[in-house]
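Visitor: sequence unknown, structure follows:
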């Protein structure tokens, strides 16, 4: 099978040089214009936090991480940066925590399954304003995206970490210039990995686009390959607003194969297992789609598409987001306490 796929790719590259060249240009443009400007600062920050004593910075997260997910407080940087930094900042942080001896392999594997999320800027700017013409719709999709990720994490935290896996190795104390240089170098390596996979999957998308065009609503499959291009295609689908919002929510949770292979490449470079990653992302997308459809059915106006101009997020809408987070997390907290 591996040989067949390799030969198929080789034949496709030989037979479709124009499509390959267009894919390379699109992938490099996507990395340079959209991905790296948003991700690179978080790559550097994650490296700095990993090399500092982050346990003292996360006392508020220590109890939730332990009760809900069975994780030590040192996992907080991977979770927090993964929720706000964008794909694949969470994976890069988890790998750095593992390589620095801050997290065990078991703990890093657990947090890596649900800490890779889209950034708020991506959801509000590209999805909300770019696809649906509404900043509020994008903000609500981001809220649903985060809640779904936190719920997915519970499915992989049913067993406590072993006593051996909770041990943390002592790290050598180094100066800030040293950890800054190491963080920038690590960020550059991660950025190169992201660029390579965005380029490769843009080529694959170019090669597969004629096949997808023959299928009904085949444009949706673009997002399963590469997320950004797939979301752009949603504007062309002759579907009602509710269906397109639900599809966008699913694609944000699933992340696309390009993102998943970025996570896999970073993990395997640090000898971090990636078992269950595809299932976790599929579950993430399913939960996000169900929550979106449910919320839309309760109040269609909450995802109203307005003009393409930036619409301010009102206090009332922020209150709606806060209620969504609390209402989703409170029963989860009670369920975990009852299990104890």
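Guide: Nice, thanks for sending it over. These numbers were taken from a predicted model, which means no experiment stands behind them.
Visitor: rest of the way, CA atoms for contacts and neighbours
Guide: Noted.
Visitor: SS state for residue 148?
Guide: Using DSSP: H, G, I helix; E, B strand; the rest coil, the three-state assignment for residue 148 comes out as helix.
Visitor: one more: the one 3 residues further on?
Guide: Per three-state DSSP, the secondary structure class of residue 151 is helix.
Visitor: list the residues that contact it.
Guide: By C-alpha atoms under 8 Å, 6 or more residues apart in numbering, residue 151 lies in contact with residue 332.
Visitor: and with 10 Å instead?
Guide: 68, 114, 283-284, 287-288, 328-329, 332 (C-alpha atoms under 10 Å, 6 or more residues apart in numbering).
Visitor: do the same with residue 279
Guide: So residue 279 contacts 113, 254, 285 (C-alpha under 10 Å, 6+ apart).
Visitor: that one is in what secondary structure piece?
Guide: helix 277-298 (DSSP states H and E).
Visitor: the residue most central in space within the chain: which element?
Guide: Taking C-alpha atoms, centre = their mean, the centroid of the chain lies closest to residue 117, which sits 2.5 Å from it. Residue 117 is located outside every helix and strand, with elements delineated by DSSP H and E.
Visitor: then this one, side by side with the first:
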């Protein structure tokens, strides 16, 4: 065994022993943190993510994703250098939030619909917050202002799409996958040669993918529910783990030292030092960081929104761990995702800071449309399911319509040539 592997084992043993000792020293705090993590998982993540997991698995089995891929291929490849099936991941990821984009990307990679580099590009810009959390929890619940929904949404999702265009240069020399790489040679030739209509091609791709899957409806739904519940248990365990870790660091005084270092860095950069708790909490967990950004005293609203945009786009190490656990099921690498999260956070913060003076006068008018008249903290009840599906459907329809329109425009331009 190499010497650096031995050192790594020793370091991990020391860290785990220290964590275990702290858990024995602060049992009451650990219990409260674990209950808080379970509450977040049960009240927020479970009802909001499980329907999207099951629906996405069913759509893959029915071949609908393959049909969408054939329709969106003319627009997804020029913009993001990913196959058309990436459009489905974009719509589902942006509508349902992290880590749905990583889950779908890993599934598409396992079916051979993406190369490794295409999967890394796709998961990098489809890991975003869902609109209900961004609008209902952050803008209304933490900041107490529905008018902030517009600048936060444009900064977060606009920076995500710009990141997707930037990520097209990741592994630029690697060859892309073909639109029919998941099919047999005879089937692919038959699909390409039979029709020049993109709509008929999409329908045939969906039909062939369904025939190749071959699972009955009952078996398909049963397996979709089983795999989704298994993934939800992993997500819940990671949420509880990071909730406990944050409480341990706070009880041991480590977070205070980290806050002091961040305050020093912020003072050097001539930024409000009161944002240090928000940034330090946001590095680990997005909810704690966004809540601290909304209550930061001594910072103007523009800087608070900028910090919240960075925190939501960075997503926190808790989400990073969820995504990493999904990527480990395939050959997709975590490092490109980590770099992309950092770039997304910088872009979102920059967008929020620059666009805030321009969007603030119009935010109040848009807030009535963006936010339904519900509770200020919709994640406290099971009404979250209804609102997540409602706004998820709106976002899927909107993104899907834009991608389909762009695909038709590209197709018309090519025919005119």
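Guide: Done, it's in. Small disclaimer: the values here were computed from a predicted structure and weren't measured.
Visitor: work out the TM-score between the chains.
Guide: The TM-score (TM-score structural alignment, normalised by the length of structure 1) is 0.84; 313 aligned residues with a C-alpha RMSD of 2.6 Å.
Visitor: quick revisit: quick check, the residue nearest to the centre of structure 1 in contact with residue 252.
Guide: Yes - because the distance of 7.9 Å satisfies C-alpha atoms under 10 Å, residue 117 of structure 1 is recorded as touching residue 252.
Visitor: shared neighbours, those two?
Guide: 142, 145, 281, 284.
Visitor: so what's the residue count around the aligned residue in structure 2 for the second one?
Guide: Just to be clear, that refers to residue 145 of structure 1. Aligned counterpart of residue 145 of structure 1 in structure 2: residue 156 (TM-score structural alignment). Residue 156 of structure 2 has 27 neighbouring residues, counting by other C-alpha atoms under 10 Å.
Visitor: for residue 25 of structure 1, same thing?
Guide: 15.
Visitor: returning to what we had before: what residue in structure 2 is paired with the residue nearest to the centre of structure 1?
Guide: Aligned partner of residue 117 of structure 1 by TM-score structural alignment: residue 128.
Visitor: quick one: contacts for its match?
Guide: 90, 93-101, 134, 156-157, 160, 312-315, 341, 344.
Visitor: over to residue 177 of structure 1?
Guide: Contacts of residue 177 of structure 1 (C-alpha under 10 Å, 6+ apart): residue 183.
Visitor: quick one: it from residue 9 of structure 1, how far?
Guide: The gap separating residue 177 of structure 1 from residue 9 of structure 1 is 44 Å, by C-alpha to C-alpha, to the nearest Å.
Visitor: repeat for residue 310 of structure 1
Guide: Distance of residue 310 of structure 1 to residue 9 of structure 1, given as C-alpha to C-alpha: 42 Å.
Visitor: before we move on, what about residue 319 of structure 1?
Guide: Residue 319 of structure 1 sits at a distance of 50 Å from residue 9 of structure 1 (criterion: C-alpha to C-alpha).
Visitor: element containing the nearest residue to residue 164 of structure 2 once chain neighbours are set aside?
Guide: Nearest-residue entry for residue 164 of structure 2: residue 125, 5.2 Å, with adjacent residues in sequence omitted and distances by C-alpha to C-alpha, 6 or more residues apart in numbering. For residue 125 of structure 2, the enclosing helix or strand under DSSP H and E is helix 116-126.
Visitor: by contact count, what packs against that helix?
Guide: Other helices and strands packing on helix 116-126 of structure 2, by 3 or more C-alpha pairs under 10 Å, 6 or more residues apart in numbering; DSSP states H and E, are helix 64-80, helix 86-96, helix 100-110, helix 149-167, helix 316-327, helix 334-370.
Visitor: mind redoing it with 6 Å?
Guide: With contacts taken as 3 or more C-alpha pairs under 6 Å, 6 or more residues apart in numbering; DSSP states H and E, helix 116-126 of structure 2 sits against helix 100-110, helix 149-167.
Visitor: same list, those helices, but as a markdown table with distance to residue 63 of structure 2 please.
Guide: Formatted as a markdown table, these follow (distance: least, C-alpha to C-alpha, whole Å):
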| stretch | distance to residue 63 of structure 2 |
| --- | --- |
| helix 100-110 | 12 |
| helix 149-167 | 25 |
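Visitor: so which of these is the most packed in?
Guide: Highest mean neighbour count of these: helix 100-110, a mean of 24 (counted as mean count of other C-alpha atoms under 10 Å).
Visitor: now that one on structure 1. Mean distance?
Guide: Compared with structure 1 after fitting, helix 100-110 of structure 2 has a mean deviation of 1.2 Å; criterion: mean C-alpha distance after the TM-score superposition for structure 1.
Visitor: where in structure 1 does that helix align, residue-wise?
Guide: Residues 89-99 of structure 1 are matched to helix 100-110 of structure 2 when aligned by TM-score structural alignment.
Visitor: neighbouring contacts of that stretch?
Guide: Contact with stretch 89-99 of structure 1 is made by 46, 50, 78, 81-82, 103, 108, 112, 115-116, 263, as judged by C-alpha atoms under 6 Å, 6 or more residues apart in numbering.
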